[in-house]
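K.L.:
Below: sequence and its predicted model.
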Amino acid sequence: MCTMWIDGFNGVARHIARNVDFAVVAAAGLPALRAHARDRRWTDLRLLSASEGTFKYDLGSEDAEGNQDSTVSVFTRDGDGPVRHAYSAHPRMADGIDQRGIDLLTPVWHILDLTPRGRGDWSAGLDY
């Protein structure tokens, strides 16, 4: 699922950069992340690796067993002050509601939701 969201972010990154500093942080090491980015043609994103630090654990995007969960986090800074964590959101809203907590961040769901069949059992893949 993360790849689909990042595909969309790549398409709007230049617009976003006019107002905010935007980065994608991944658990993968930098060589693997760069290779995946090349394959997906992510040319407009700032990609950062959290493979060596605690960032992914601190924000709940990975647990001690290595289970990962997509996470969107917002940080702010006032002038030259400290960086502050404003909030984080995860896609799982509850045990029975999977992948809906950050739907607003991908236009794919919006388009499918406009069609008579809706999303059906479709899910994003890496094969297209």
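P.N.:
Cool, got the structure.

K.L.:
Only C-alpha atoms from now on, for both contacts and neighbour counts.
P.N.:
Will do.

K.L.:
which helix of the chain spans the most residues?
P.N.:
Scanning the chain for the longest helix, with DSSP state H as the assignment, gives helix 2-16.

K.L.:
Kindly check the end-to-end length of stretch 110-128 for me.
P.N.:
Its first and final residues considered, stretch 110-128 spans 19 Å by CA to CA, to the nearest Å.

K.L.:
Tell me where this structure has helices.
P.N.:
Listed in chain order, the helices of the chain (DSSP H) span 2-16, 30-40, 55-58, 107-114.

K.L.:
sorry, back to before: would you mind listing the buried residues in the longest helix of the chain?
P.N.:
Judged by neighbour count (16 or more other CA atoms under 10 Å), helix 2-16 contains these buried residues: 4-7, 9-10, 13.

K.L.:
wait, what's in contact with the residue in the chain sticking out farthest from the centre?
P.N.:
Of all residues in the chain, residue 116 has its C-alpha farthest from the mean position, at 27.7 Å, by CA atoms, centre = their mean. Contact partners of residue 116, counting by CA atoms under 8 Å, 6 or more residues apart in numbering, are absent.

K.L.:
ok, structure two:
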Amino acid sequence: MNTSVHTSPPQHAVVSPDQWLKERKALLAREKELLRLQDQIARERRALPWTRIDKPYTFDTPEGPRALADLFEGRGQLIVQHFMLGAGWEQGCPSCSFMADHTDGMTVHLAQRDIAFVAVSHAPLVEIARFRQRMGWKFRWVSSHGSDFNHDFHVSFTPEEEARGEVYYNYRMQPFEIDELPGISVFVKNGAGEVFHTYSAYRRGVEAMMGTYHLIDLTPRGRDEDALSYPMAWVRHHDRYEPAPVPAPAGACCQAHA
């Protein structure tokens, strides 16, 4: 079923070019305020203290078992996408896949800034490889199956937590939803090979990877999700979308009723 909402643009005032320019400049001043605030928050994010990773996490990779420090691949910084793909799942989460669709074009640029990227999922590597091949992605993707990594970063939950009905996610206790949830974590490695956790984001914080949303937000209808059962209900795996509707030629409706 196609849950996309295709409606006419909302009714807006139509004004002269001079009036439009006046109002656009007023909005530009607000946009600049937002950019300055984003820059300030980025500085505060970089100033956060670090915590050393002492637990010896091991990941299953196509090259064999690897430690967290190995995932940096010689770089000093590492971004991890906590990708929702649990053991036995037929396919990965559509929203996490939406995030991942943006990744392959970014990794070459991240590497120029001393940043490695890896997706980590709780599913066994063979299940990751099968879905990765289907989606045609090239970015590095490893398995934390058998490791505490996902649990320690609060994106996978145990049957005991599920039975309790509450889990710790996004820095607070909240009702259990599903045994896997999304996130992004950032790590840094020093010259001595020590690894530190510097940042993690969950919920809407993962929109940092969703460049499509940033473009959608520029359009008159914006995200247009109010009528959906939940905000991202329209998102599909990129090989599961129905063809986009083809607009009728101008005047076709009138000709049909002539």
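P.N.:
That came in fine, so what should we check first? These numbers come from a predicted model, not from an experiment.

K.L.:
related to what we said a few turns ago, roughly how far does the aligned residue in the second structure for the residue farthest from the centre of the first structure sit from residue 67 of the second structure?
P.N.:
Using TM-score structural alignment, the equivalent of residue 116 of the first structure in the second structure is residue 220. Using CA to CA, residue 220 of the second structure is found at 47 Å from residue 67 of the second structure.

K.L.:
can you check residue 97 of the second structure too?
P.N.:
From residue 97 of the second structure over to residue 67 of the second structure (counting by CA to CA), the distance is 25 Å.

K.L.:
give me the number of residues near residue 128 of the first structure?
P.N.:
5 (other CA atoms under 10 Å).

K.L.:
and the gap between it and residue 4 of the first structure?
P.N.:
Distance from residue 128 of the first structure to residue 4 of the first structure, counting by CA to CA: 11 Å.

K.L.:
on that earlier part again, so how far is residue 235 of the second structure from the match of residue 116 of the first structure?
P.N.:
From residue 220 of the second structure to residue 235 of the second structure the distance is 19 Å (CA to CA).

K.L.:
Same check on residue 129 of the second structure?
P.N.:
22 Å.

K.L.:
circling back: mind giving me CSV with the buried residues of helix 2-16 of the first structure and columns for distance to residue 69 of the first structure?
P.N.:
Converted to CSV, these look like this (distance: CA to CA, whole Å):
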residue, distance to residue 69 of the first structure
4, 14
5, 13
6, 14
7, 17
9, 18
10, 20
13, 22
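
K.L.:
Relative to residue 100 of the first structure, which of these is nearest.
P.N.:
residue 5 (12.6 Å; CA to CA).

K.L.:
what lines up against that closest one once you look at the second structure?
P.N.:
Aligned by TM-score structural alignment, residue 5 of the first structure pairs with residue 99 of the second structure.

K.L.:
For its match, give me its contacts.
P.N.:
For residue 99 of the second structure, the contact set (CA under 8 Å, 6+ apart) comprises 206-207, 209-210.

K.L.:
now stretch 153-164 of the second structure: how far from the chain's centre is it?
P.N.:
Distance, stretch centre to chain centre, for stretch 153-164 of the second structure: 21 Å (CA atoms, centre = their mean, to the nearest Å).

K.L.:
what residues does that stretch touch?
P.N.:
Stretch 153-164 of the second structure has contacts (CA under 8 Å, 6+ apart) with 82, 122, 150-151, 167-169, 176, 178-183.

K.L.:
Only the buried subset of those residues, as a PyMOL command please.
P.N.:
Typed into PyMOL, the line below selects the buried ones among the contacts of stretch 153-164 of the second structure, using 16+ other CA under 10 Å:
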select buried, resi 82+122+150+167+168+169+176+179+180+181+182+183
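
K.L.:
Now tabulate the contacts of stretch 153-164 of the second structure in TSV and tack on distance to residue 216 of the second structure.
P.N.:
Shown next, in TSV, are those (distance: CA to CA, whole Å):
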residue	distance to residue 216 of the second structure
82	24
122	31
150	31
151	33
167	32
168	31
169	28
176	30
178	28
179	30
180	27
181	24
182	21
183	22
